[in-house]
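A.B. asks: Provided below for reference: sequence and predicted model.
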Amino acid sequence: MQLADIGVYGLGTMGSALALNLAEKGFRVAVSNRESDWIAPFLKEAGPLAAGITGQERLEEFIAALEPPRVLLFMIPSGAPMDEMIAKAAPHLAKGDTIIDAGNADFNDTRRRNDVLAAQGLHFVGLGVSGGEEGARTGPSMMMGGSAESWQRLQPMAEAIAARFEGAPCVDRVGPDGAGHFVKTVHNGIEYADMQIIAEIYGLMRDGAGQSAAGIGALFETWRKGPLQSYLVDATAAVLQTVDPETGQAMVDLIEDRAGQKGTGRWTVIEALKLGQSASGIEAAVGARSWSSDKALRGTFETRFGAAGGMEMPEVDTLAKAFEAARILSHAQGFAVLQAASEAFKWSLDLARIAEIWRAGCIIRSGLLDDLADALRGTEEGSLLLAHGMAARLDRTVPALREVVAAAVVAGLPVPAMSASLQWFDAMRQGRGTANLIQGQRDFFGAHGFRRTDQAGDHHGPWGG
């Protein structure tokens, strides 16, 4: 059989789906897996597509089955497992070959691996892949970070298997070394915020207005078109309206309220802080997931302090506008983090292109991203929120967000992501803030100095003793 165009190592859910996607698009694929007994069942399940796929149990045979310059795509757990596989594979590779890490990796690890392999004449690609199993199989959104040479080799395959928005593939080389994994990390951070905002609206309607899951789901169903259109709104409408076949109850009411997380949202917040940026909406979403895991303590607090009761519910149109405003603000924070990273690491990220890549195939795909792409291309003001279209939308929707957050606070119902996004916006629109007092305090107890508004240079205050 002819040598393969690409090798996929790791036949879990995502790796299997990507391998089948590649084979379906006419590329010759070699596959392997740490547990070699996975290979035969995979080839059997591939059906007619197996004609374009070969399976190799040993790593050396897997690499030998690839057409030079070789392209190896690893879809395995990040961290130590990836370092272990690189150490095993690299001695069998030649200059010009490419290793792709398509998992959710820490971009700092990606940059390190890139430097080590570049010294050996090998290319290393950090490929952010979004869309879950369905996306990987039928068309994911992908963010590639690596050398221009590796992109030239990978581009035909990546564009063939990617999701499409109005015919354009939702994949591109976003920058060198760790850029792809960083962009995917921020994508996931925005995803955390989007999901939390939706959960907060659900919570207000459930606990504040006493509405049923099906009734709330019906409202989300009406939001599937128009300014709130998104994959996550689609998913929410479906989840809330699904009935458990065993009990006849709403399925969501039978799910324990503990949210899991794999770390990418937390990485977004950590890197934002390192870059001196605020990602308060994302941070609130990460915090809310952490709080959810402490269910026993929440039960104790409810017994001691009491649970929130009903609230004066805003109109449905007000809820919709508040949702829209919160989403715009959380997305804006994410793009601000991307811009800061682009400058810090000299990546020259094209933020508008990133928004375009996210318009199809990924979890946060939405109509908003199309508008954000236009805003990012159209603003010269340093923030997408100052673009004419976005500024006008905030003028129209922020008052509703303020009304909803205020009503929730009065009722004692938690809306951490919505309130954090609003507080960030309010802080940013204050031309004169309160940090002058903080600088005075720092100088008072630590002689850190400050800058005056009327004189140049650093100064200290006459605080006395």
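C.D. replies: It's in.
A.B. asks: can we go C-alpha only for contacts and neighbour counts from here?
C.D. replies: OK.
A.B. asks: wait, what's in contact with the residue nearest to the spatial centre of the chain?
C.D. replies: By Cα atoms, centre = their mean, the chain has its centre lying nearest to N188, at 1.6 Å. Neighbour list for N188: 264-265, 268 [criterion: Cα atoms under 8 Å, 6 or more residues apart in numbering].
A.B. asks: mind checking which helix or strand it is in?
C.D. replies: If you go by DSSP states H and E, N188 is part of helix 179-203.
A.B. asks: on that earlier part again, may I ask which of the contacts of N188 has the most neighbours?
C.D. replies: T268 (28 neighbours; other Cα atoms under 10 Å).
A.B. asks: Would you mind measuring from that one to L254?
C.D. replies: Here T268 is placed at a distance of 31 Å from L254 (Cα to Cα, to the nearest Å).
A.B. asks: do G263 as well
C.D. replies: 26 Å.
A.B. asks: out of those two, which sits in the more crowded spot?
C.D. replies: Remark: of G263 and L254, G263 carries more neighbours, 15 against 11, as counted by other Cα under 10 Å.
A.B. asks: What separation do you get for that one and R289?
C.D. replies: Here the distance between G263 and R289 works out to 11 Å (Cα to Cα).
A.B. asks: putting a second one here so we can go through both:
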Amino acid sequence: MSAELSEIGLYGLAIMGQNFALNMAEKGFKVSVCNRSPAKVDATVARAKAENIATLVGHKEPKDFIASLSKPRKVVLLVMAGKPVDDTIKLLSEFMEEGDIIVDGGNEWYPNSIRRSKELEPKKILFVGMGISGGEEGARNGPSLMPGGPKSAYDALHPILERSAAQVEGSACVTYCGEIGSGNYVKMVHNGIEYGDMQLIAEAYQIMKAIVGLSNDVMSARFAEWNKGELKSYLIEITADILKKKDDMKGEGYVIDKIKDCTGMKGTGMWTVKEAAEQAVPAPTIAAALDARFLSGRKEEREVAATILKGPTEVPSVSHEQILEDLQAALYAAKICSYAQGLCLIKAASDAEGWNVDLSECCRIWRGGCIIRSGQLDHMRAAFSKDAGLKNLMIDADFAAGLNQRHCQWRRIVTLCIASGIPCPAFCASLNYFDSYRTANLPANLTQAQRDFFGGHTFERIDMEGSHHCQWSESHKDIGDVKERTAGNIGS
């Protein structure tokens, strides 16, 4: 490699792009940067100089930027998802050649990555869709990286990605997820799990505040204590920090109490729920978290409803310490359900697309850098390493024992919330998921009978092979004949 040429380029210098470029350069790689706005190039170069990073160079023209890279040229894009990615690929690929590699590091809907890969095939430019988790801090200091694309492209990128990723116990938080689309999918599900985890923590906060009546400082201390044990995770850690943060803008109170209760979103949670439906994989914790965000956005409606709709006037009297003990157990159990649902979804999509995603590797690379990093991920990794065909995390012997030990406390928390009129959609959805999955005989036989009654959809029997249709009543006979002639297209 010529000493004048850079080993990798990064296009898109908003804060994530700046931070990831500086991260790679700090690890000893020569990095070229470029941006649609030349001012961002200047700002990034100045920042590198201020941080004593000498291996980052700026370019203001796309042609010069591409020419500055050693072959095969490797370019990471960190621009807004959607059309900006297409526009950037069109702009840069004009100057690229066979064997060069483009990596999209944004949160992208995975079919878009598959499409872009095919569009680049005539030029024989390799395309990688790579999930990057960890936010601004992770991008700068070491994120969790989830690349999917041609294996040859990953092999060429690996030395840079391995050194730039978060490091946990000497292991880099990066792995080859599979063919194109797989990296985007794993990152999408990561974000879906994140939705569920955040909602569960928010519900725990509401229980502490509205039922137990704890102050922000006491809640902060409790979350900090939990972060030393089985609930140890990044989200629990930052929750403790958030709750104790004083309002230094106005000089009184706490920031948390001044924030409007309307949650934003960027779409990955919605994609996860949509994909769960497409793959016929239940993801009720994640769906409940998404619904909670939708409901939070209806602030004005909720304020009106609060003056009209009434809740319980008497609430159960329970020891506050008992509630907090139960809450810790319930939060652990419900969080396991969120991970279980997400990992089941990745497995279903991997099987359908032929990606061969390794779930134990997903758990390994999520241990550092990313938002859902948790002390339990080591145990999850071990579960899937021990049994690659594990159908659901909940039935691993160790996790099953933990859930079985805590389910009564979990039920007490859900019951307490319902009796107190405190919403707990994610806790409740997780418990229903647990109970449904452990129930050998669900009432779906009645649902299927109803479908056959009004739609002639047929049903399977437990004592006979094949599909069957029943004449449910004399008045149903003619209707049934019509339905059979229309191939069961009536109803749901």
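C.D. replies: The structure has been received and is ready for your questions. Quantities reported herein were computed from a predicted structural model and do not represent experimental measurements.
A.B. asks: care to give me the TM-score?
C.D. replies: In this superposition the chains share a TM-score of 0.98, using TM-score structural alignment, normalised by the length of structure 1; 465 aligned residues with a Cα RMSD of 1.3 Å.
A.B. asks: Aligned counterpart of Y437 of structure 2 in structure 1, please.
C.D. replies: Aligned by TM-score structural alignment, Y437 of structure 2 pairs with M428 of structure 1.
A.B. asks: before we move on, what about A329 of structure 2?
C.D. replies: Under TM-score structural alignment, A329 of structure 2 pairs with K321 in structure 1.
A.B. asks: Which residue, other than its chain neighbours, is closest to that match?
C.D. replies: Nearest non-adjacent residue to K321 of structure 1, counting by Cα to Cα, 6 or more residues apart in numbering: T397, 4.8 Å away.
A.B. asks: any idea which element L73 of structure 1 lies in?
C.D. replies: Here L73 of structure 1 sits within strand 71-74, counting by DSSP H and E.
A.B. asks: what range in structure 2 matches that strand?
C.D. replies: Using TM-score structural alignment, strand 71-74 of structure 1 pairs with 74-77 in structure 2.
A.B. asks: Next, count neighbours for the aligned residue in structure 2 for A375 of structure 1.
C.D. replies: Using TM-score structural alignment, the partner of A375 of structure 1 in structure 2 is A383. Residue neighbour count, defined by other Cα under 10 Å, stands at 22 for A383 of structure 2.
A.B. asks: what does A325 of structure 1 give?
C.D. replies: If we define neighbours as other Cα under 10 Å, then A325 of structure 1 has 25 of them.
A.B. asks: That one is in contact with V398, isn't it?
C.D. replies: Yes. A325 of structure 1 lies in contact with V398 (Cα atoms under 8 Å); the separation is 5.6 Å.
A.B. asks: Could you point out the longest helix of structure 1?
C.D. replies: Looking across structure 1 with DSSP state H, the single longest helix is helix 316-345.
A.B. asks: That one vs structure 2, average offset?
C.D. replies: Once fitted to structure 2, helix 316-345 of structure 1 is off its aligned match by 0.7 Å on average (mean Cα distance after the TM-score superposition for structure 1).
A.B. asks: corresponding residues in structure 2 for stretch 252-261 of structure 1?
C.D. replies: Stretch 252-261 of structure 1 corresponds to residues 256-265 in structure 2, going by TM-score structural alignment.
A.B. asks: For the matching stretch, give me every contacting residue.
C.D. replies: Applying Cα under 8 Å, 6+ apart, the contact partners of stretch 256-265 of structure 2 are 242-243, 245, 293-294, 296-299.
A.B. asks: before we move on, the earlier item: can you tell me what the residue nearest to the centre of structure 1 aligns to in structure 2?
C.D. replies: Matched by TM-score structural alignment, N188 of structure 1 corresponds to N191 in structure 2.
A.B. asks: so L43 of structure 1 touches A50, yeah?
C.D. replies: Yes. Contact criterion Cα under 8 Å: L43 of structure 1 and A50 qualify, at 5.6 Å.
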